[in-house]
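Q: Using only what follows, build the 3D model:
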Amino acid sequence: MKYIKKNHEPKKFSDWKALENDDWKPNWDDNFQKPEKSIVHDSLLQEQGYICCYCGMRIARATSHIEHLKPRTTYPNLALDYTNLIASCQGESEEPPPVPVHCGHQKKYWYDKQLMVSPLEVNCTDFFKYPASGEIKPTDDPTKQAAAETTIEKLALNINKLQNMRKVAIDAALLGIEDLTDAEIQQLAEGYNQLDSNGQYTPFCAAIIYILKNYF
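A: You can find the predicted model right below:
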């Protein structure tokens, strides 16, 4: 999981919501459609560097959906609150979502303030550790373990599919690394924290950064 720094919501989204009057109210289920929904979706993808808010795999509009961090069933007042919207893998049009289900579709209506590790928390990466096998595990910090374990379980972040994808990404990042100095390896790790020229993060960059910073 990588920290997501929220930007201001798109102006066209703000303008659309500002049209509310006695006869019409913006509503997620009834009238939140194109172009506003597509504009919001694209904005979320851009601010996340085109990786899933939870697992970190590469996503695009067709392969992701707009996720409510706090479910709109429980928090209806946040249904159109941009600060509560993020983009998760597995597309909105894939209903039911393809097996194995993970991330936002697996999470569904679950949210627990104490046990949900949010990608909107600056320190969210501190809750997890990543061995080279591709697993995601709770940190050794006992104060963070319960939240990490619950989040991994509720979002199905440790299924074989995601483990295998992480391992492939980690293995690719480690090619030729034995020829680098410690300083160069740490510089490489910092590079994975940056967007590339296309405004994208490397898929599973959180796992790659962890490996580079903790094993070399």
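Q: Please count neighbours and contacts with C-alpha atoms only from this point.
A: Will do.
Q: quick one: secondary structure of the most centrally placed residue in the chain?
A: Nearest to the geometric centre of the chain sits residue 53, at 0.7 Å (C-alpha atoms, centre = their mean). Assigned with DSSP: H, G, I helix; E, B strand; the rest coil, residue 53 falls in the coil class.
Q: do you know how far it is from residue 45?
A: Distance, residue 53 to residue 45, by C-alpha to C-alpha, to the nearest Å: 9 Å.
Q: shared neighbours of the two, anything?
A: Here residue 53 and residue 45 have residue 87 as joint contacts, going by C-alpha atoms under 8 Å, 6 or more residues apart in numbering.
Q: Now the second one, please; I'll put the structures next to each other:
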Amino acid sequence: MLLINKHGAPNSLISNVKRLRAGEKTNSGSRQVQYRNLDPDVKHDIDAALIIEQGGLCAYCMSRISSETMHIEHYHAQHAGADDDDELSVRYDNMLAVCSGGEGNPRPQQTCDKHRGNEPLTVDPRREDHIRSITYKSDGTISSLNSDINKDLNVTLNLNMRQLKNDRAAALDTLKKQLLSHGSKKFIDMCRYYAQRYESQQKKTEYVGILLDYLHRKLQRQ
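A: Below you'll find the model as predicted:
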């Protein structure tokens, strides 16, 4: 999981929400300001903005996503704001882009928002302190010293599902081979190079969280 720095909402979303609000005023009680009522072009703009914002990775598992494969995840469930915040479903700061989460598979093979459903989360990829609490093992296991966050990773989001663990471990093994190919004398220099490279990427490397965790731990020992 990576830190997501939220940007401003697309202008088309702001304009569309204003029009929906105006419609509500003329038709009291109609509750038009909902994600499902946004124009198709606006939803497309949201998808594109989220993909750029997240470097083309799922907000939870860090697998590759595209406009064709992604889904919109409302961090706070859309219906959670029915009484306190009627516009929760159209707030851009509440939106994340996620993968298909194994949709259609048996529940043990589902991940991310598909496995979560409407369960509340403690872990928030928009919070740096939460991301800093997350660590990885060489076998691809993701965990946190924070017990609530650890439960989210393991249970609610099912991010230690076997295939995901294997994919993360494979990405780490590839990095290790690349580092060793430059020789042991240049190992730390190459760790620094790859860390800077991954941190500056606009389109991020798949499962880059485990890669940065490994590199930073190596660099901290110097």
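Q: For structure 1, just list every one of the helices.
A: Assigned by DSSP state H, the helices in structure 1 fall at 11-17, 36-47, 103-107, 142-155, 160-174, 182-191, 205-215.
Q: among those, which is the most enclosed?
A: Highest mean neighbour count among the helices of structure 1 (mean count of other C-alpha atoms under 10 Å): helix 103-107, with a mean of 21.
Q: That one aligns to what range in structure 2?
A: Aligning helix 103-107 of structure 1 against structure 2 (TM-score structural alignment) gives residues 112-116.
Q: picking that back up, map the residue nearest to the centre of structure 1 onto structure 2.
A: Residue 53 of structure 1 maps onto residue 59 in structure 2, by TM-score structural alignment.
Q: Could you check how far the nearest residue to residue 58 of structure 2 once chain neighbours are set aside is from residue 65 of structure 2?
A: Spatial nearest neighbour of residue 58 of structure 2, excluding adjacent residues (C-alpha to C-alpha, 6 or more residues apart in numbering): residue 98 at 4.3 Å. Shown here: residue 98 of structure 2 relative to residue 65 of structure 2, a distance of 7 Å by C-alpha to C-alpha.
Q: Find residues that contact each of these two.
A: Joint contacts of residue 98 of structure 2 and residue 65 (C-alpha under 8 Å, 6+ apart) are 57-58.
Q: Tell me how many other residues crowd the closest residue to residue 3 of structure 1 other than its chain neighbours.
A: Leaving out its chain neighbours, the residue that sits closest to residue 3 of structure 1 by C-alpha to C-alpha, 6+ apart is residue 119, at 4.9 Å. Applying other C-alpha atoms under 10 Å, we find 18 residues neighbouring residue 119 of structure 1.
Q: returning to that earlier point: in this structure the residue nearest to the centre of structure 1 contacts residue 4, no?
A: Yes. If you go by C-alpha atoms under 8 Å, residue 53 of structure 1 and residue 4 touch, sitting 7.5 Å apart.
Q: Pull up the overlap in contacts between the two.
A: residue 119.
Q: The match of helix 103-107 of structure 1 vs structure 1, average distance?
A: After superposition onto structure 1, stretch 112-116 of structure 2 sits on average 1.0 Å from its aligned residues (mean C-alpha distance after the TM-score superposition for structure 1).
Q: if we look at that stretch, which residues are touching it?
A: So stretch 112-116 of structure 2 is contacted by 60-61, 73, 98-103, 107, 156-159 (C-alpha under 8 Å, 6+ apart).
Q: need those residues in JSON lines with distance to residue 210 of structure 2, can you?
A: As requested, those are exported to JSON lines (distance: C-alpha to C-alpha, whole Å):
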{"residue": "60", "distance to residue 210 of structure 2": "13"}
{"residue": "61", "distance to residue 210 of structure 2": "11"}
{"residue": "73", "distance to residue 210 of structure 2": "23"}
{"residue": "98", "distance to residue 210 of structure 2": "18"}
{"residue": "99", "distance to residue 210 of structure 2": "18"}
{"residue": "100", "distance to residue 210 of structure 2": "21"}
{"residue": "101", "distance to residue 210 of structure 2": "19"}
{"residue": "102", "distance to residue 210 of structure 2": "21"}
{"residue": "103", "distance to residue 210 of structure 2": "24"}
{"residue": "107", "distance to residue 210 of structure 2": "25"}
{"residue": "156", "distance to residue 210 of structure 2": "20"}
{"residue": "157", "distance to residue 210 of structure 2": "17"}
{"residue": "158", "distance to residue 210 of structure 2": "16"}
{"residue": "159", "distance to residue 210 of structure 2": "13"}
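Q: Most widely separated two among these?
A: Spatial extent of the contacts of stretch 112-116 of structure 2 (C-alpha to C-alpha) is set by the pair 73 and 107 at 18.1 Å.
Q: quick one, which of those two is more surrounded?
A: residue 73 (19 against 13).
Q: And the more buried one? What does it align with in structure 1?
A: So residue 73 of structure 2 corresponds to residue 67, using TM-score structural alignment.
Q: and the gap between the spatially most distant residue from the centre of structure 2 and residue 142 of structure 2?
A: Distance to the chain centre peaks in structure 2 at residue 26, reaching 37.7 Å (criterion: C-alpha atoms, centre = their mean). In this structure, residue 26 of structure 2 and residue 142 of structure 2 are 50 Å apart, going by C-alpha to C-alpha.
Q: Ignoring the adjacent residues along the chain, who's closest to residue 51 of structure 1?
A: Nearest to residue 51 of structure 1 is residue 58, by C-alpha to C-alpha, 6+ apart, at 4.5 Å.
Q: If anything else comes up later, I'll come back, but that's it for now.
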